[in-house]
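Asker: All I have is the shape, not the residue letters:
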């Protein structure tokens, strides 16, 4: 089954009221389907801006994605259910393990090992599902079930998404404390293997789970080769061949990028793409052409 395209816009800005409402309306006017807020210290809190966006638009809203290690599951369930009610049942709850060690340390938390972080994510997902499905839970979300996005790269996270998620978030990145931001791009072959692994473990639930990808860069240019070389020299010092082939980097003319997005869906089954606000304007012509198709 080929799903129609769906496009998300992630916003990192710390809002004031008027600017946030104006920018939310712009996101909707440009054809995006969902506005998402990430979860990083030093940036905006995830839930309050989503309520404000839903009050002035018809957009769906989501967390993209919460660091499960920061939250006590019953309190997170309360906040998510309240947000779902205040947004009229438009919340999509995105969860991940978290990776930024300085943020854990700033909260007095031990990030632990990757296994520890996946353990926390797994426990959080189980508790949230239990709370949301209990008839006596108050507040109760409008949506039953609450749409859940689980994002990650490793086998255990992808198995968790295969069992419980409504949306699997492929990130195409791997934790690397030596890289700026703590993540590095994985190879195209490894990305394809990760998608294939998910297809293997999702089994009979395959048609139920939407596939999402967080795009790392959108560059509209008539000189694709020069743009890729510039990215290699200034941002990602990895072989040019990898940059040219990576599904995480959309580079070229608008027509070329439209073709790349269609190839992502054809090759990987990924129909839901998210870009961050730095790439909103560059990606807008692609959204105009492909939204809902």
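Answerer: Now that the structure is in, tell me what you want to look at. Everything numeric in this text was worked out from a predicted model, so none of it was measured.
Asker: make it CA atoms for all contacts and neighbour counts henceforth
Answerer: OK.
Asker: Where do the helices of the stretch 1-150 of the chain begin and end?
Answerer: 17-29, 47-56, 73-86, 101-106, 114-133 (DSSP state H, counting those that start in this stretch).
Asker: helices or strands up against the last one?
Answerer: Put plainly, it is helix 114-133. Applying 3 or more C-alpha pairs under 8 Å, 6 or more residues apart in numbering; DSSP states H and E, one finds that helix 114-133 makes contact with helix 73-86, helix 155-164.
Asker: Now mean neighbour count and distance to residue 234 too, for the ones you listed, in JSON lines please.
Answerer: Putting those into JSON lines (neighbours: other C-alpha atoms under 10 Å; distance: least, C-alpha to C-alpha, whole Å) gives the following:
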{"stretch": "helix 73-86", "mean neighbour count": "20", "distance to residue 234": "39"}
{"stretch": "helix 155-164", "mean neighbour count": "20", "distance to residue 234": "31"}
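Asker: So which of those helices is nearest residue 1?
Answerer: With C-alpha to C-alpha as the criterion, residue 1 lies closest to helix 155-164 of the helices and strands packed on helix 114-133, at 17.0 Å.
Asker: ok, structure two:
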């Protein structure tokens, strides 16, 4: 199977819920715009993922629903398995589990949870995934999920997380960013990201073409003046890079819709990444890119 053989899939990560009417309306709108997966992140200060996803699954009978991504330190395997199985029942088998180590120190402190060293957070993630998988695959475990195997996404950037994901996940999510010891994120340049992709695919070995590879786009802007938009972001974040260096960041998509579609086709051909996630604020403006890629794949 070639790197480009898997059709594109699109997720939107929702950052707020609001009242139930507006939440249902936004979920339905995501489906109308062509997204495949409705996602909710796991951070303090925003709504809890599982209740929001249960309502989303009722609002749309087509969209898959998932966490993007759970902080492993905020749950335990038994609760994770129970919650995922419950929403899988309520959605008639449309749940996907995304989980990572967690990275924001202030959230750990607010929750009263020890902010462990990176290696120990990876250990906890690995143990959580192993136990939750074991429970969900146990025919005696209740509630029973509808899906025989709920798809698992593991997200991260470091060697150990990517190796764990490459060996055990159905979907590998690249963050395209490094994390400081205090949890601050900084984007990877194109060459650094290419090395991470090569590392993960090598770690996957014969599984590489069976895995679905995902990338979260942190910044998306459909515009005819990408340099001006890049300059605005560089000034806003006080970055020391040229507009072209900013535009070349793997987690940035700025330009005309046709150009962005072409860039994603090239990304898929060179890395195998076919599952693209964007944040809700750009849900509408990214829709023309989705439409163009559906045409290219013949999946409209």
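Answerer: Received, thanks. Since this is a predicted model, take the numbers as computed values, not measurements.
Asker: Output the helices of the stretch 1-150 of the first structure in CSV, with distance to residue 218 of the first structure appended to each entry.
Answerer: Formatted as CSV, these follow (distance: least, C-alpha to C-alpha, whole Å):
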stretch, distance to residue 218 of the first structure
helix 17-29, 17
helix 47-56, 24
helix 73-86, 31
helix 101-106, 27
helix 114-133, 30
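Asker: For residue 217 of the first structure, which of these is the nearest?
Answerer: Across those, closest to residue 217 of the first structure is helix 17-29 (C-alpha to C-alpha), at 18.0 Å.
Asker: one step back: looking at the helices and strands packed on helix 114-133 of the first structure, which is nearest to residue 114 of the first structure?
Answerer: helix 155-164 (10.4 Å).
Asker: which part of the second structure lines up with the closest one?
Answerer: Mapped onto the second structure using TM-score structural alignment, helix 155-164 of the first structure covers residues 159-168.
Asker: what distance separates the matching stretch from the middle of the whole chain?
Answerer: 15 Å (C-alpha atoms, centre = their mean, to the nearest Å).
Asker: what's the average distance of it to the first structure?
Answerer: When the first structure is superposed, stretch 159-168 of the second structure averages 0.9 Å from its matched positions, counting by mean C-alpha distance after the TM-score superposition for the first structure.
Asker: What range does stretch 104-120 of the first structure cover in the second structure?
Answerer: Going by TM-score structural alignment: stretch 104-120 of the first structure matches residues 108-124.
Asker: Not counting its neighbours along the chain, what's nearest residue 77 of the first structure?
Answerer: Spatially, and ignoring its direct neighbours in sequence, residue 77 of the first structure is nearest to residue 128 (5.9 Å; C-alpha to C-alpha, 6 or more residues apart in numbering).
Asker: wait, doesn't the one you found sit right on residue 75?
Answerer: No - using C-alpha atoms under 8 Å, residue 128 of the first structure is not in contact with residue 75, being 9.7 Å away.
Asker: Next up, the contacts around the spatially most central residue of the first structure.
Answerer: In the first structure, the centroid-proximal residue (C-alpha atoms, centre = their mean) is residue 64; its distance is 4.6 Å. Contact analysis of residue 64 of the first structure by C-alpha atoms under 8 Å, 6 or more residues apart in numbering lists 10, 36-39, 93-95.
Asker: and of the residues you listed, the nearest to residue 274 of the first structure?
Answerer: Out of the contacts of residue 64 of the first structure, the member with the shortest distance to residue 274 of the first structure (by C-alpha to C-alpha) is residue 10, at 6.9 Å.
Asker: before we move on, the earlier item: so which of the contacts of residue 64 of the first structure hold up in the second structure?
Answerer: Compared against the second structure with both residues aligned by TM-score structural alignment, their matches' C-alpha atoms under 8 Å, the contacts of residue 64 of the first structure retain 10, 36-39, 93-95.
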